[in-house]
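A.B. asks: could you look at this predicted model? Sequence included:
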Amino acid sequence: MALDLTPLLGPRRDDTISTMVRGLVGSEILRIAGEIREVVAQGKQVCNLTVGDFSPKEFPIPPGLSEGIATALKAGETNYPPSDGVLSLRQAVLRFYERALGLKYPLESVLIAGGARPVIYAIFRAVVDPGDMVVYPVPSWNNNHYTHMVGARHVPVVTDPEHGFMPTVEQLAPHLKEARLLCLCSPLNPTGTMISPEALRDISQRVVEENRQREAQGRKPLIVMYDQIYWTLTFGQTKHVTPLELVPELAPYTVFVDGISKAFAATGVRVGWALGPPSIISRMKDVLGHVGAWAPKAEQVAVARFLDDVPATSGFLEVMRRRVDERLVALHQGFTAMQEAGLPVRSIAPQGAIYLSARFDLIGKAGLKTNDDIRKLLLDKAGFALVPFQAFGLKEDTGWFRLSVGAVSLEEIRAALPKVEAVLRESAGK
């Protein structure tokens, strides 16, 4: 007979956990996603634009990748991988970057991990000490939580829709003198916008200038974390740029965050990587070696083979971009038509990633006081599920939301838009 421990465990006790964990805020996105699952389980039809994930039904991973994983498993690739990644994958990533981005790195500059999240955590752990200053724009994904976990000082820089929610050098400059880590991301989660080459060049040059002064003073340099996990997903005439192609002198201070999760709709395959200065990468490897946040070996072997299959990767990405873009465009055109009809909604034309930024200007109307009020209204009356920018570090109730299209069909979007319009007409008294 099993020993029932339930009576001994008692209620939750805060004195058993650390101060850091006690102050750690759980993911608002995952909380909302859980709420949506409950609503769907009750039988309600929902156009779920909340999670930054892909439905395998709508966006299956490339056949060559899934077949490669199966082949690697059958071949017995099931033991521990090297702590910095399988050699063939590290080499394939280097070839991929040289071929697609024009950036040539040495082998010591690449680190493989179980997705991009461990990479980001390792960057924070490798370069940031407690009390150091971390500068990051808001809205942005999880920089606030990683900063909290390492005990650093938060410097959130609030951006604006006029600049696509991207930071400018004028906004960042006052904080760079003291900063240890600057977090940038393009295409940006949650907004689906991209930084302009001019803005990125200005920021990169300012960081180089700052680090030249620090070197003369014997101070630690300012490191840039450049998260480009969505860089293969760009639309229209918008072109992805890296800071190093604009200002190569930034290379000793830049760590890229990347992986296959978004490019190949492979969020559950868990293969990510970092590229950067070997001095930082080697210490990140040590951090992840203790955490054990490696990508599974079979997946690494399969990704290495797939990245080197240029026709397969190029063909998949071409179709992927088109299918993501048509969903984003359908939303944007729908909101634009509503705006032109005088309804309180606007959106920013899609540029990259799988996200659309939309503002529902309903604060103060129909008794709505917060973004969460708007979110619940759209969910209850239109079956339209989305995430407020508060989930990405922005405190103000501005009416801005993230809409993610990886888990919905084009038909679901088209069916939902008239319901959203009806809610807006009712709430705005149109």
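C.D. replies: That came through, no problem.
A.B. asks: from here on, just use CA atoms for contacts and neighbour counts.
C.D. replies: Fine.
A.B. asks: name the helices or strands packed onto the helix ranked longest in the chain?
C.D. replies: Ranked by residue count under DSSP state H, the longest helix found in the chain is helix 310-340. With contacts taken as 3 or more CA pairs under 8 Å, 6 or more residues apart in numbering; DSSP states H and E, helix 310-340 sits against helix 297-307, strand 345-347, strand 355-360, helix 410-428.
A.B. asks: A further structure is provided below for comparison with the first:
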Amino acid sequence: METHTELVEGEIDLKYSLAERVKTLTPSSTLAITAKAKELKASGIDVIGLGAGEPDYNTPENILKAAAESMEAGFTKYTPAGGLPELKNAIIAKLERDQKLTYKPSEIMVGVGAKHVLYTLFQVILNPSDEVIIPIPYWVSYPEQVKLAGGTPVFIEGTKEQEYKVTAEQIRSAITEKTRALIINSPSNPTGMIYSEEELKQIADVCKEADIWVISDEIYEKLVYNNAKHVSIAQLSDDAKERTLIINGVSKSHSMTGWRIGYIAGDETIVKAMTDLASHSTSNPVTTSQYAAIEAYNGPQDAVEEMRRAFESRLKEIYPKVAAIPGFNVLRPQGAFYLLPEVREAAEKTGYTSVDDFAQALLEEANVAVIPGSGFGSPDTIRLSYATSLDLIEKAVKRIDEFVKTKWQD
């Protein structure tokens, strides 16, 4: 192996220096907890994880079968960079069926998961110092992807009193001449909250006034509860549709997180630029996964509804138990599969100076892995996923409750 001579002070080892763009990245706050949880499990300790960001169901059988049949038929080669025409047509049919929105194939681009689609989108719409408005709490990758594209995240907070949603007036106040886009995630990760049609109308009006893009992350659209309704901001008017860039995929709706298929529906010029960029990065989405996604959208949807009902049932069980834990203050979500309790009081009453330390202690002493809210811009909270069995959920909540009550100091 090559050895390295010692550098003179002030010199830079160019071979091992990193690009400035990655030096700005904030490490994920979940990594330490995740690594520790794996370490404890490997040593035989019964750790219960409530950090999952994916359904605990296998991909439906009809989708597995379609994928296998595609491989057996020899469909294992390159496809167009922006996705198979058949998959684009399936997405178009889905958008017409579910949102009553009409798109052309040239307005659809398929990528390697919704995360890759978002990354590619920011790369093609942002120039250095362009701003993107991001509501807090946010999904962890939004600000990092904006920074990687040379943009600047601008944060506005949706407080608990606002059900963790931001208002049109907050958005208006945050807009500057550098504002390029606003991100809306409904249902939200990590809050599970949903923007109403009236709230979206007010937001659409502000975005029209400022002439900015709306990036509408709708990946959890199928997971809504208590008769709640998902509305896409693109449905509200012709103008709203023209300025909205819908991001979605099969990961959450069809339990296909590992298949990595997501898509954008929106402006033709942006979609073409994204497709051109993808042709130089990924070449194309995984061919087998595309055939699986065609079946996901064109085939029976019974499994989607079955999974939704199961999550709703779990929510009914877990919510009152979490709400009853001393020092936990939690809103009942309307969608996704997360709870985001504010636990600052519980952390302080049990002797911890930060919620991150409290979450670490839950793992090490109560053997329950949760995600600190600091990674979502919400440092007084923790995220609990109920995308696991009801039995494990109940055991985990009981452990947390006992941990808090045992350590509580008035």
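C.D. replies: Yep, that arrived. Model, not experiment: these values are computed from the prediction.
A.B. asks: TM-score for this pair?
C.D. replies: TM-score for the superposed chains, counting by TM-score structural alignment, normalised by the length of the second structure: 0.93, backed by 402 aligned residues with a CA RMSD of 2.0 Å.
A.B. asks: one step back: would TSV of the helices and strands packed on helix 310-340 of the first structure with distance to residue 148 of the first structure and mean neighbour count be doable?
C.D. replies: Shown next, in TSV, are those (distance: least, CA to CA, whole Å; neighbours: other CA atoms under 10 Å):
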stretch	distance to residue 148 of the first structure	mean neighbour count
helix 297-307	31	23
strand 345-347	31	21
strand 355-360	26	24
helix 410-428	37	16
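A.B. asks: go ahead and confirm residue 398 of the first structure touches residue 372.
C.D. replies: No. Using CA atoms under 8 Å, residue 398 of the first structure is not in contact with residue 372; the gap is 10.8 Å.
A.B. asks: now do the same for residue 230 of the first structure: its match in the second structure.
C.D. replies: Using TM-score structural alignment as the criterion, residue 230 of the first structure maps onto residue 220 of the second structure.
A.B. asks: and what about its match, helix, strand or coil?
C.D. replies: When classified by DSSP: H, G, I helix; E, B strand; the rest coil, residue 220 of the second structure comes out as coil.
A.B. asks: neighbours around it, how many?
C.D. replies: 23 (other CA atoms under 10 Å).
A.B. asks: contacting residues for it?
C.D. replies: Shown in contact with residue 220 of the second structure (CA atoms under 8 Å, 6 or more residues apart in numbering): 186, 187, 188, 252, 253, 335, 336.
A.B. asks: map the fifth one onto the first structure.
C.D. replies: Matched by TM-score structural alignment, residue 253 of the second structure corresponds to residue 263 in the first structure.
A.B. asks: and its match, how far is that from residue 153 of the first structure?
C.D. replies: 32 Å (CA to CA, to the nearest Å).
A.B. asks: and the strands in the first structure?
C.D. replies: Assigned by DSSP state E, the strands in the first structure fall at 47-48, 110-113, 133-138, 153-158, 179-185, 223-227, 254-259, 272-275, 345-347, 355-360, 384-385, 387-388, 400-404.
A.B. asks: between the ones you listed, which one is closest to residue 286 of the first structure.
C.D. replies: Within the strands of the first structure, the stretch nearest residue 286 of the first structure is strand 110-113; the backing value is 10.6 Å (CA to CA).
A.B. asks: what's the matching range in the second structure for the closest one?
C.D. replies: The aligned range for strand 110-113 of the first structure in the second structure is 108-111, by TM-score structural alignment.
A.B. asks: returning to that earlier point: export the strands of the first structure to a markdown table and tack on distance to residue 329 of the first structure?
C.D. replies: Below are the strands of the first structure laid out as a markdown table (distance: least, CA to CA, whole Å):
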| stretch | distance to residue 329 of the first structure |
| --- | --- |
| strand 47-48 | 16 |
| strand 110-113 | 33 |
| strand 133-138 | 24 |
| strand 153-158 | 27 |
| strand 179-185 | 22 |
| strand 223-227 | 24 |
| strand 254-259 | 25 |
| strand 272-275 | 28 |
| strand 345-347 | 10 |
| strand 355-360 | 9 |
| strand 384-385 | 17 |
| strand 387-388 | 19 |
| strand 400-404 | 12 |
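A.B. asks: show me the one of the ones you listed that comes nearest residue 413 of the first structure.
C.D. replies: strand 47-48 (6.7 Å).
A.B. asks: distance between the closest one and the chain's centre?
C.D. replies: With CA atoms, centre = their mean, to the nearest Å as the basis, strand 47-48 of the first structure stands 19 Å off its chain's centre.
A.B. asks: most neighbours, which of the contacts of residue 220 of the second structure?
C.D. replies: Top of those by neighbour count (other CA under 10 Å): residue 336, with 33 neighbours.
A.B. asks: and it? What does it align with in the first structure?
C.D. replies: Residue 336 of the second structure maps onto residue 353 in the first structure, by TM-score structural alignment.
A.B. asks: since we're on the closest residue to residue 199 of the first structure other than its chain neighbours, how many residues are nearby?
C.D. replies: Of all residues not flanking residue 199 of the first structure in the chain, residue 168 sits nearest, at 6.0 Å (CA to CA, 6 or more residues apart in numbering). Using other CA under 10 Å, residue 168 of the first structure has 19 other residues around it.
A.B. asks: kindly report the same for the one 4 residues further on.
C.D. replies: Residue 172 of the first structure sits with 20 neighbouring residues when counted by other CA under 10 Å.
A.B. asks: quick one: contacts for the closest residue to it other than its chain neighbours?
C.D. replies: Closest residue in space to residue 172 of the first structure, ignoring its immediate chain neighbours: residue 157 at 7.2 Å, by CA to CA, 6+ apart. Counting by CA under 8 Å, 6+ apart, residue 157 of the first structure makes contact with 135, 136, 137, 138, 167, 171, 172.
A.B. asks: contact partners of stretch 95-106 of the first structure?
C.D. replies: Contacts of stretch 95-106 of the first structure with the rest of the structure, by CA under 8 Å, 6+ apart, involve 94, 245, 275, 307, 308.
A.B. asks: same thing but 7 Å
C.D. replies: For stretch 95-106 of the first structure, contacts defined as CA atoms under 7 Å, 6 or more residues apart in numbering pick out 94, 307.
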